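Novice: Build me a structure from this.
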Amino acid sequence: MFAPSQNDVRRFFCDTWRKQREGALLTPLEALAADWIAEHPEYHAELADVDAALAAVFEVEAGRTNPFLHLAMHLSISEQLGIDQPRGIKQAFDLLAARLGSAHQAQHEVMECLGEMMWTSQRSGLPPDGERYIDCVRRRATRG
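Specialist: Purely as a prediction, here's the structure:
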């Protein structure tokens, strides 16, 4: 299993952003990441300086969003949707995106569910609960 370090993830996004700006050839994963980077121009300055990115600390208490975590979650969700894993996530996402009228906004809603699932798993020491995750997305898709 591939388990990149925090610095690996930060380098990946910074390198992808650099390659995108230079017009260099991107791998399929980099192309997907570049699409999400384009959707988040507020992160471009942070992605442009790899040394600063590696040294940056994003504390919740300081109110700073971690652009690398945010983009990594977009990638994770995109990959989940592409293979419908956990099974049913694509249908739940499609319902949510239709209700919101925005796939990007739907991804942000799904991030909340994904983050909750991972936090619960880490706190309990149990594996992530895919069914609970999908139920969370479905609830968001059907609330009025």
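
Novice: Could you use CA atoms for every contact and neighbour count after this?
Specialist: Noted.

Novice: okay, which residue is most central for the protein?
Specialist: With distances taken as Cα atoms, centre = their mean, Met73 lies nearest the centre of the chain, 1.5 Å away.

Novice: right, and that residue touches Val110 too?
Specialist: No: with contact defined as Cα atoms under 8 Å, Met73 and Val110 do not form a contacting pair (9.3 Å).

Novice: So which residues of the protein form helices?
Specialist: 6-22, 28-38, 44-47, 50-55, 67-83, 89-100, 103-124, 130-142 (DSSP state H).

Novice: any idea how far the closest residue to Arg11 other than its chain neighbours is from His44?
Specialist: Closest residue in space to Arg11, ignoring its immediate chain neighbours: Val50 at 6.5 Å, by Cα to Cα, 6 or more residues apart in numbering. Applying Cα to Cα, to the nearest Å, the value for Val50 to His44 is 11 Å.

Novice: Please provide the structure for the following sequence as well, for comparison with the first:
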Amino acid sequence: MFTPSSDDVRLFFCEAFRKQRAGEILSPMDAIAADWIAEHPEYAEVLSDVDSALARDYSIEGGAGNPFLHLSMHLSITEQVAVDQPRGIRAACESLTQRRGAHEAHHQIMECLGEMIWNSQRAGLPPDGEAYVECVRKR
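Specialist: Predicted coordinates:
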């Protein structure tokens, strides 16, 4: 299994942004990332400066949201929906999208995803996919 470092993730998003702006050919994953980056123009400055992106601390204490975590969650949710894993996430996302639009649906799902991960880590148990999908359904 591939486990990218935070630098790998930051470089990936910066490079996808650069390629998209330069009109270069994008890999399928680059294209998905570029679509989500386009939904977040407020990240353009961060993504334009690779050195700064690699050096910046996005700790909770710093108070700033982490654009790389945010974009990574969009990618994760996109992949989960594409393969319907955990089972039921596709239908739950589609239902939420009909009510709130795709971008807001993803932001709502992020809340559920973050909650599932936090609960898993706190309890020392595997992530509970059923609870995650149920959380999305309730939104």
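
Novice: mind checking what the residue nearest to the centre of the first structure lines up with in the second structure?
Specialist: Taking TM-score structural alignment, the alignment pairs Met73 of the first structure with Met73 from the second structure.

Novice: tell me the contacts of its match?
Specialist: Met73 of the second structure is in contact with Met110, counting by Cα atoms under 8 Å, 6 or more residues apart in numbering.

Novice: now Arg21 of the first structure
Specialist: Contacts for Arg21 of the first structure (Cα under 8 Å, 6+ apart) come out as none.

Novice: same question, Ser95 of the second structure
Specialist: Arg137.

Novice: What lines up with it in the first structure?
Specialist: Using TM-score structural alignment, the partner of Ser95 of the second structure in the first structure is Leu95.

Novice: follow-up on the earlier one: and Val50 and His44 of the first structure? Which one has more around it.
Specialist: Applying other Cα atoms under 10 Å to Val50 of the first structure and His44 shows that Val50 carries more neighbours, namely 18 against 15.

Novice: Tell me, how many residues neighbour Leu47 of the first structure?
Specialist: Quick note: Leu47 of the first structure (other Cα under 10 Å) scores 24 neighbours.

Novice: Setting the sequence-adjacent residues aside, check what's closest to it.
Specialist: In space, and not counting its chain neighbours, Leu47 of the first structure is closest to Cys14: 4.7 Å by Cα to Cα, 6+ apart.

Novice: Next: Thr65 of the first structure.
Specialist: Counting by Cα to Cα, 6+ apart, the residue nearest Thr65 of the first structure is Phe58, at 6.5 Å.

Novice: what's the burial count for the one you found?
Specialist: For Phe58 of the first structure, the count of nearby residues is 14 (other Cα under 10 Å).

Novice: where's it relative to Ala31 of the first structure, distance?
Specialist: For Phe58 of the first structure, the distance to Ala31 of the first structure equals 25 Å [Cα to Cα].
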